[in-house]
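*Asks:* Coordinates only, no sequence provided:
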């Protein structure tokens, strides 16, 4: 095993699979392991280094699988453990590593432990695995504190015997008590269970919310989003002890297993604490995802992420879209200065220009893939998929829709099943079977279908394939350093030098409204869109140059 084999995660491109919507192998309208196995060659041709699979565990799907009932089994709607093991083997045969999702903040209310806690009653050892409390008020009818669920409404639910349990997310997702040794030991057993079956790492869901302040105090007005170590459940210092123990488990394997944290911690210095040498290897740089399409905003977020990660010896980890945010072609189709957030509901009422959004998305992709570190690609990005913004309300599945009182559409628009063949039922999602997909696909998906993309030399799929091939082949890309160049206002230009000292690569991204000239003596390797007749870089276009 080479050093690069052990540290593959430092410059990898990881493809996120939302398994319910990737590919349906048994013709029932729901994605599954069989469908994923059947599309592994697509991922190999695309050129990704690894896949991250969203939760595939048994679950009532109250929150898209993030309400886990059994962490060491497979949801029958997706397959079984034997199929999962076959997938891991077949992915490895193609040089693709496999990363799973682990959800450590909460269980499903269908989990055997929680059912036992409800049956056992107040004061029982079974309830100590969760966060049960008596209510406030003379009769205990008021929640124990003023915490609000991430999905809206109180974070507390009362059970028939009068006690309340904490759920920072959906009511069917009771938070576990990370002060309890059985909780810690059970999650460690889950890590080993999947590591022993050959998986290469885990993405850690809400990694910054697991530890709660003793006493569970009320949140003071104006403090809800402050993450400086003092918030009662966000980014508390106690999480780091947990991750040190997980890192030791992962490092005991050969090659060592890897972790990536989903931690929405806005301060890059605080985020870097998760990446110290004895903790997690990587964490998403969400500030890059949420940056406005403005040169200064993009550059400052890139600088902050690289600086803080470098200080702890970790690579930056870039992402533009995932299963929780509005797809970036649709976000970028709105005005860059809107400052309205990154969810569909934040921008839905703003005017949209889909062609502009796709042009910007192509440029943003080349920007991301040229940065030093790891990059994540969300399924369907390679087809240029937009957000499905008008799913009929009777088909919405995200708990946000219900918990918001039917005022927020939530995240279903980025989770719609992928189109594989424009002329087939459900655009080939079910392999030609005439099955209704679990979420409806908009008609516009026909022009984004994989077979249409494959036949078009100027398609988004061709751009991704070419970019990933160049990234893998060019010695200055992947790991290494970034040096900014002087460039016209409203643009980003930088040189890359690889870990071996090789350079010769320049990226130029025009975020302004006017064309700009190429650097002198530059040789164009790849562009996100056509140059002008004068070989200038148009607005909302990126170029990769051999310099």
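*Replies:* That came through, no problem. Just so it is clear, the structure is predicted and the values come from calculations on it, not from any experiment. Numbers count the residues shown, from 1 in each chain.

*Asks:* okay, CA-based contacts and neighbour counts for the rest of this
*Replies:* OK.

*Asks:* ranges for the strands of the stretch 401-547 of the chain?
*Replies:* Secondary structure of the stretch 401-547 of the chain (DSSP state E, counting those that start in this stretch): strands located at 481-484, 491-497, 505-510, 523-527, 541-546.

*Asks:* for the fourth one, packing partners?
*Replies:* Using 3 or more Cα pairs under 8 Å, 6 or more residues apart in numbering; DSSP states H and E as the contact definition, the elements that strand 523-527 packs against are strand 541-546.

*Asks:* Equivalent analysis for the longest one, please.
*Replies:* Packing partners of strand 491-497 (3+ Cα pairs under 8 Å, 6+ apart): helix 295-311, strand 481-484, strand 505-510.

*Asks:* Highest mean neighbour count out of the ones you listed?
*Replies:* strand 505-510 (a mean of 26; mean count of other Cα atoms under 10 Å).

*Asks:* tell me the angle it makes with strand 491-497.
*Replies:* 170 degrees (axes from the mean of the first three to the mean of the last three Cα atoms, to 10 degrees).

*Asks:* and the gap between the spatially closest residue to residue 168 that is not a sequence neighbour and residue 9?
*Replies:* Leaving out its chain neighbours, the residue that sits closest to residue 168 by Cα to Cα, 6 or more residues apart in numbering is residue 149, at 4.6 Å. Here the distance between residue 149 and residue 9 works out to 33 Å (Cα to Cα, to the nearest Å).

*Asks:* Check it against this one:
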């Protein structure tokens, strides 16, 4: 059951400056979706060599680190979230030597590296799952997963129905037959996602031991932390009873309380926290905990994970009252449990903010303002690749969609995963591939070059310049002590549509979310998403940072 030991490695060059255990409290982290970031070998899929070549660009943004989505060996049923080897590198992305080079260069540039770990499920091609299939019903091997005898629709049809009514996040039932054509093997296995992603049985202690070895492998290599996929869903309710409703388990698994947020899961993260603290500097644990703030915050108690994404914030539309309500909830959770919110507006699973906030020129303007607001909030911030370019969601042609959610449930996340435009030239990939021997794995739309990095680098009014300037000012305010790790956020709405978040001491984020201009609060404007139209007024869909001495 043990993961392989890592090769001897010094963890890369040390990061410049003092290493503190609390670096993440002020961090801006840049999320990299490797297959869509940069293609180094011209096969149309982003890879580690491509990322290595573009690391200086990420460093130029002024961010503190990178979160990389999975690049481990996988059949790619769910674009890497179906892992067949937790301690390797898929040849699609490169080699372990490439990863070692990436880690060393990132550290030399002052960038920390966070990796994804997927502990809820693995690939159906994982050796341990294949061994479980071969071992048959009642075997020790099957106890690592949820293999359960099916129910019968009648005496002539033994075990022809799944064990319960649970539904998959991707649509359809959450169970598949272990060996569909067998008359003797009548067990089914659980998969909250696709049939190619069987869920681990975390009630078996061997699973916990296995994942501790996985964490040690990457920590020993020198990675700075882990983002934990579906962190709240490891344990399922004892006995696997029917859910109150057989509706699809969508929107963070919240429609079925039996598949997530079971109390036993917290001991896993206490164990992982103890492991993270054995390293110097200690490794960061960030949870994908898609629950309401009061529940999600429990995963960041002092002996559990350091951070959990503020999903209630990510789901919001363009509504000042809703933003203020969620901000107030998150502040109450911070006050109770101590960990500041981990803010994000985009990731690889969510419709890009420029589209979500209205689309077209209106959505682009709002996304720009929202990015400025995000970077001023108390706590750490995560930016998804392309957000700093103002990329909109892409309507990927139906025949080019590869997301398993589309095939099973009619919803696609492909539109947020289209390869980045690096060059303005009207090529197949706009610089995504250094050698364009093949088209990109997802097609880029017409006009994609208008958002290109090289174009925005030459435009002082671009979203890219704005993001870089905001990140630099944010860091300066931390260095000057204007921002501190103890800052909270007091949220309110004035004049009906003016959202205000005041973080101590005396710093205010203001976001105009209505159709009319509003009076600026008193204080000195330090930064704005757009030039202020008139003294004392804030135009619609603009955001400012204000110092109030």
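*Replies:* Perfect, I can see it now. Remember, it's a predicted structure, so these values are computed and weren't measured experimentally.

*Asks:* one step back: of all the helices and strands packed on strand 491-497 of structure 1, which one is nearest residue 261 of structure 1?
*Replies:* When those are compared by Cα to Cα, helix 295-311 sits nearest residue 261 of structure 1, at 13.2 Å.

*Asks:* What span of structure 2 is that closest one aligned with?
*Replies:* Mapped onto structure 2 using TM-score structural alignment, helix 295-311 of structure 1 covers residues 320-336.

*Asks:* got it, and stretch 175-184 of structure 1?
*Replies:* The aligned range for stretch 175-184 of structure 1 is 199-208, by TM-score structural alignment.

*Asks:* same question, stretch 243-257 of structure 1
*Replies:* Stretch 243-257 of structure 1 maps onto residues 269-283 of structure 2, going by TM-score structural alignment.

*Asks:* again, but for stretch 110-118 of structure 1
*Replies:* Counting by TM-score structural alignment, stretch 110-118 of structure 1 corresponds to 125-133 in structure 2.

*Asks:* and if you look at stretch 197-206 of structure 1?
*Replies:* So stretch 197-206 of structure 1 sits over residues 221-230 in structure 2, by TM-score structural alignment.

*Asks:* any idea how far the matching stretch is from the chain center?
*Replies:* 12 Å (Cα atoms, centre = their mean, to the nearest Å).

*Asks:* ok, back up a step: out of the helices and strands packed on strand 491-497 of structure 1, which is closest to residue 524 of structure 1?
*Replies:* Of all these, strand 505-510 comes closest under Cα to Cα, at 9.6 Å.

*Asks:* The closest one vs structure 2 - mean distance after superposition?
*Replies:* Following the fit onto structure 2, the mean deviation recorded for strand 505-510 of structure 1 is 1.8 Å by mean Cα distance after the TM-score superposition for structure 1.

*Asks:* Specify the angle between that strand and strand 523-527 in degrees.
*Replies:* 60 degrees.

*Asks:* Next, name the residue at the spatial heart of structure 2.
*Replies:* residue 347 (5.4 Å; Cα atoms, centre = their mean).

*Asks:* and it, what pairs with it in structure 1?
*Replies:* Match for residue 347 of structure 2 (TM-score structural alignment): residue 322.

*Asks:* Can you classify its match as helix, strand or coil?
*Replies:* Here residue 322 of structure 1 is recorded as coil under DSSP: H, G, I helix; E, B strand; the rest coil.

*Asks:* Do I have it right that it meets residue 378?
*Replies:* Yes - applying Cα atoms under 8 Å, one finds residue 322 of structure 1 in contact with residue 378, separated by 5.3 Å.

*Asks:* if I look at these two, which residues touch both of them?
*Replies:* Common neighbours of residue 322 of structure 1 and residue 378, using Cα atoms under 8 Å, 6 or more residues apart in numbering, are residue 16.

*Asks:* Please give the number of neighbouring residues around residue 214 of structure 1.
*Replies:* 9 (other Cα atoms under 10 Å).

*Asks:* quick one: the match of helix 295-311 of structure 1 to structure 1 mean distance?
*Replies:* Averaged out, stretch 320-336 of structure 2 is 1.2 Å away (mean Cα distance after the TM-score superposition for structure 1).
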